[in-house]
Structure formats: structure tokens, C-alpha cells
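1. any chance you can model this:
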Amino acid sequence: MFEDKERWNRRYASQPPSGVPSELLLRHVDRIVGKKVLDIAAGMGRHARFLSKRGYYVDAIEWSDVALDALKKIPHVRAIEADLERGIALDCLYDAILCFNYLNRNLYPAMMSHLEKGGLLLFETFVADDANEGAPGNPDYLLQKNELLHVFCPLNIVEYSEKFVTREDGRRTLLASLAAIRE
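-> Next up, the predicted model:
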């Protein structure tokens, strides 16, 4: 999907990277019991940078060349180039798996099976709703209401919400937030 790569390269090159980690990560970072984290669709590295400073080792998966270059500059971060639309091949278990502002339902099984016992899953992305102002237009990239709750019910759900938030650009959108632990 070369067009996707170019689109993301243009977006990341034209926007200053956000340095503010998600509130969901900030609330649950102390639940990460080990040091190995997977950041799916890591973007410019706002979460990888935050975790690196706290002593975590992060495998950051990204498709954009611009984002990969930024990720390679962060200590303790291994930037992995992968077209997530084609899936991912993981070869280890992680103490935490992060997925923010990205949705690919084909990754659900890998996310559950590559989470270490006691590992933390943090997943936050857009939910379909007629009142959305700042969510993707493609319904393939929008959760259904309570979808994450149902998909990840085999895990111990420690937090789940769906609420409207105001994004940095001032637009409101419905966001689902999940924190779950593999027992």
C-alpha cells in the first residue's frame, strides 16, 4: 500500500509531533510489570519516547518513513517497518501492548496471544457515531460501540469507557479506551 505510506509521510512531515502521552497510558503505566513494550502504529513516538525515558524497551511498529526516522532517534526503541494492513509477525511476548488511534481488526488475535501473563493491553481509538467531528471517515477504521469490551473479554478488563473528547484541533469525537490484563 504505497499510497498509504506516502499519505502518512506527508502527514507526519507537515505536523509537529505530539509529545503528550495519552491519559490512558499515564493512568496505567505503573501496571506494566516488565520492561518490554510493543507500540502498534507508533507514529512519531509520543508513547515510545515517554516509555523510553522511564526505562522501558519499546518495539515500535510503523509504516511511514518519516515516523521511522523519528523513532530510530529514541533510545531503547527498536523501530520496525511494517505495513500493518498486511498483518504483523511477532516473535516474542510483551509486558505491554499499546494501540492508539489505529484500528485493524485482523490484529486482535496477535495482540492477545503476544501479551505476557500479567501483561497490560492499552487500546484507544475512534468509535462510530453520527455526532463525530474528528474521526476517520472510513467505517473500517471505526469501532462499533462496545466492540473492544466484547473482543477482549477473555482478558481482565480494568478500565473501559466510550466518551466524547475534544481533540487538539477542537473537534469532538467518540473515543473508546480499554485497559486490560492477561491473567
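
2. contacts, neighbours, all on C-alpha from now
-> Noted.

3. mind listing residues that contact the longest helix along the chain?
-> Ranked by residue count, the top helix of the chain under DSSP state H comes out as helix 2-14. Residues from elsewhere that reach helix 2-14 (CA atoms under 8 Å, 6 or more residues apart in numbering): 43-44, 63-67.

4. to check against the first, give me the structure of this:
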Amino acid sequence: MASHPHFSMQDPSDWVVRFGASLPAGATVLDLACGGGRHARWLAGRGLDVLAADRDATALAELAAVPGVRTLCADLEAGDWPWGEAQFDAVVVTRYLFRPRLDRLAALLRQGGVLIYETFMLGNERFGKPSNPDFLLRPHELLDWARGWGSVLAFEQGEIARPAPAMIQRICALRGDTLPVLP
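-> Next up is the predicted model:
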């Protein structure tokens, strides 16, 4: 997916920072479709054990020397799914949507594990790419999906103005029904 000015290539997302900051040191985190690794770097810098997964071997090679980051080069949309179930304390996904495997994300979380997800939604076509509906969430899509497997801590959707106009949807949800300590 092409870069969008809303998502800096160096700075972690404010959404990921807000909820990732409450993860305990040593927690295992999957940064799914990590791209250049801005979140993997930030999370590992907080003492978390991060698996950065993407199909871009070149981007992953740049993460190989980052302490606390392991990498996995995998096509997340074709072939075998590279994970079983319940392996991570948290899963972080930004700027990525592949609906046929969306249900597998919740299964990657241990009981009480946290999903932190942020990507584009319908209406973003007014601002540029992505504009294909296959890569844009429908209104309340993440919220409706997460309610089927966990507890929603926070959900937002709508237009943002800065750093560039975009339509986005964000969710933070826990696997299971345990109430968390809020950040």
C-alpha cells in the first residue's frame, strides 16, 4: 500500500503509543505487516519482545540489528498462515487490511491479549490512496468484529485533519472479557 502522509514513516502512531505504553516489559508483540518497522522499533525500545512480520525482505533486513526485534518474511495474504494460536500478548496492525484473514488476528492473542489496530476507512478515497474499497474499512467494521471475540477498550472512526486529511478507524480490544487497567 502506498505511503500516506497521515502515517509518518519514522514516528509511531499516536494510537499505538497510547495503548502500547501500557504493555508490560517483556510482553510478546506481533507487528503485523510492519513495513519499515516504526512500531517494532518503538515497542522494542520499551523492552518488549517484538516479532516484525512483512513480505518486504528489504525492509525486514533493516530491522535485523534492532535489539528486541525478530523478523519474519511472509506473504500474509497467500500460502500458509505462519502462526498457530494464542502466541502473543499484543498484536499491532497499522495501514493494513486483508479481510480474508482478519478473524485469525484475534486467535493470535493470548487470553487478555491486546489488539491495537489503525487503518483507513471508506471516505478516504476523497483524499487519495488507498481508494479501493477492498482496503478501506466500512463504518464500525472493526468495532462489530471485535465485539465477537473480546472487550473493546477504545474505538474511533472519522476524518482527521492533521498531519494530512484522511478517513481512519482505530480500535484497541482485549481478547476475552477481563476488564483491563486503562492507560
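
5. re the thing from before, the longest helix of the first structure: which residues count as buried?
-> For helix 2-14 of the first structure, a neighbour-count test (16 or more other CA atoms under 10 Å) marks 5, 8-9, 12 as buried.

6. just curious, which of these is nearest to I88 of the first structure?
-> Distance to I88 of the first structure across the buried residues of helix 2-14 of the first structure (CA to CA) is lowest for K5, with 16.2 Å.

7. residue in the first structure paired with P130 of the second structure?
-> By TM-score structural alignment, P130 of the second structure lines up with P136 in the first structure.

8. that match: what secondary structure?
-> Look at P136 of the first structure: counting by DSSP: H, G, I helix; E, B strand; the rest coil, its state is coil.

9. tell me how many other residues crowd it.
-> 16 (other CA atoms under 10 Å).

10. mind listing what it touches?
-> Contacts were defined as CA under 8 Å, 6+ apart; by that measure P136 of the first structure touches 126, 142.

11. quick one: it from C153 of the first structure, how far?
-> Separation of P136 of the first structure from C153 of the first structure (CA to CA, to the nearest Å) stands at 25 Å.

12. ditto for A79 of the first structure
-> Separation of A79 of the first structure from C153 of the first structure (CA to CA): 30 Å.

13. same deal with I97 of the first structure?
-> For I97 of the first structure, the distance to C153 of the first structure (CA to CA) stands at 16 Å.

14. mind listing the helices for the first structure?
-> Along the first structure, the stretches classed as helices by DSSP H are 2-14, 23-28, 46-53, 65-72, 108-113, 147-151.
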